[in-house]
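K.L.:
quick one, fold the following:
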Amino acid sequence: MYAVLMNGGKQYRVKIGQILRLEKINCKIGKVIKFNNILLVKKNEKIFLGQPILKNTVIKACVYKHGRKKKINIIKFNRRKHYKKKQGHRQNYTSVKIIHINLFKE
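P.N.:
Next comes the predicted model:
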């Protein structure tokens, strides 16, 4: 069984027990959160597809940890113009562990 959920403008394919990195969510570690934007669920050989989302379907996940990704460097440089600009960015993330995929048939 797997599902496709949408969070932060991105789509993720998830299974029960999977650890997933999402955009920063303001929750404490250990708290259970629910995702309602479910696009697709495959259970056994049946596929349940939403238009665009499935109603009455919930994915429960536990907040596993918070962190920051590896730093990326942005460099802008024009030769012979005495122009050099350097900038860095580290994106915050939240790791969640998928606990349960609850599918209510419509």
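K.L.:
use CA for all of it now, contacts and neighbours both
P.N.:
OK.
K.L.:
return the residues in contact with the residue lying closest to L40 once chain neighbours are set aside.
P.N.:
Residue nearest to L40 in three dimensions, not counting chain neighbours: L49, with 4.7 Å by C-alpha to C-alpha, 6 or more residues apart in numbering. Contact analysis of L49 by C-alpha atoms under 8 Å, 6 or more residues apart in numbering lists 39-41.
K.L.:
please give the structure of this sequence too, so both can be compared:
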Amino acid sequence: MAEYAIVDVGGRQYRVAPGDVITVERLDAPVGQELTLDRVLMVRDADRLLVGEPLVAGAKAVARVLEHGRDRKVLVFKYKPKVNYRRRYGHRQPYTRLAIERLEVAG
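P.N.:
Model (predicted):
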């Protein structure tokens, strides 16, 4: 059984272990669905360390979708002095929360 792994989800890398809950970019999957994260870059086992080139062959992380949501609002303010130019707008990034159930390594 793998202790932890480094996975690539949505262009970002996360260190995951069974039982972890991570927040990633919004994924198109319904709540409760089981996802297979197969872009595994590294796996730490009890007695070995597997590093992919770039991916570890046969390794995957199985996760369950817990919820979808939108993050806190980030305010963006543009300002140029002496020309009366001011712009303010906000942005809320959508996210998906995943619960890592298990890590699987072939061989």
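K.L.:
hang on, the earlier thing: and the residue nearest to L40 of the first structure, what's its match in the second structure?
P.N.:
Aligned counterpart of L49 of the first structure in the second structure: V51 (TM-score structural alignment).
K.L.:
circling back to that earlier point, now the residue nearest to L40 of the first structure: how far from V58 of the first structure?
P.N.:
Per C-alpha to C-alpha, to the nearest Å, L49 of the first structure is found 14 Å from V58 of the first structure.
K.L.:
how about the strands of the second structure, start to end?
P.N.:
4-9, 12-16, 21-25, 34-37, 40-44, 49-51, 59-70, 74-80, 85-91, 94-105 (DSSP state E).
K.L.:
quickly compare these and say which is most buried.
P.N.:
When the strands of the second structure are scored by mean count of other C-alpha atoms under 10 Å, the highest mean neighbour count falls to strand 40-44 (a mean of 22).
K.L.:
quick check: angle from that one to strand 12-16?
P.N.:
20 degrees (axes from the mean of the first three to the mean of the last three C-alpha atoms, to 10 degrees).
K.L.:
list the contacts of strand 40-44 of the second structure.
P.N.:
With C-alpha under 8 Å, 6+ apart as the test, strand 40-44 of the second structure has contacts from 2-8, 49-56, 59-61.
K.L.:
which ones are touching the most centrally placed residue in the first structure?
P.N.:
When C-alpha atoms, centre = their mean is applied to the first structure, the residue found nearest the centroid is L22 (3.4 Å). Listed by C-alpha under 8 Å, 6+ apart, the contact set of L22 of the first structure reads 7-8, 93-96.
K.L.:
ok, N44 of the first structure next?
P.N.:
M1 are the contacts of N44 of the first structure under C-alpha under 8 Å, 6+ apart.
K.L.:
what does the one 4 residues further on give?
P.N.:
Contacts were defined as C-alpha under 8 Å, 6+ apart; by that measure F48 of the first structure touches 40-42, 54.
K.L.:
most widely separated two among the residues you listed?
P.N.:
Spatially, the most separated pair among the contacts of F48 of the first structure is K42 and L54, at 12.0 Å (C-alpha to C-alpha).
K.L.:
against R68 of the first structure, how distant is K24 of the first structure?
P.N.:
9 Å.
K.L.:
quick check: neighbours shared by those two?
P.N.:
What both K24 of the first structure and R68 touch, as defined by C-alpha under 8 Å, 6+ apart, is the set 92-93.
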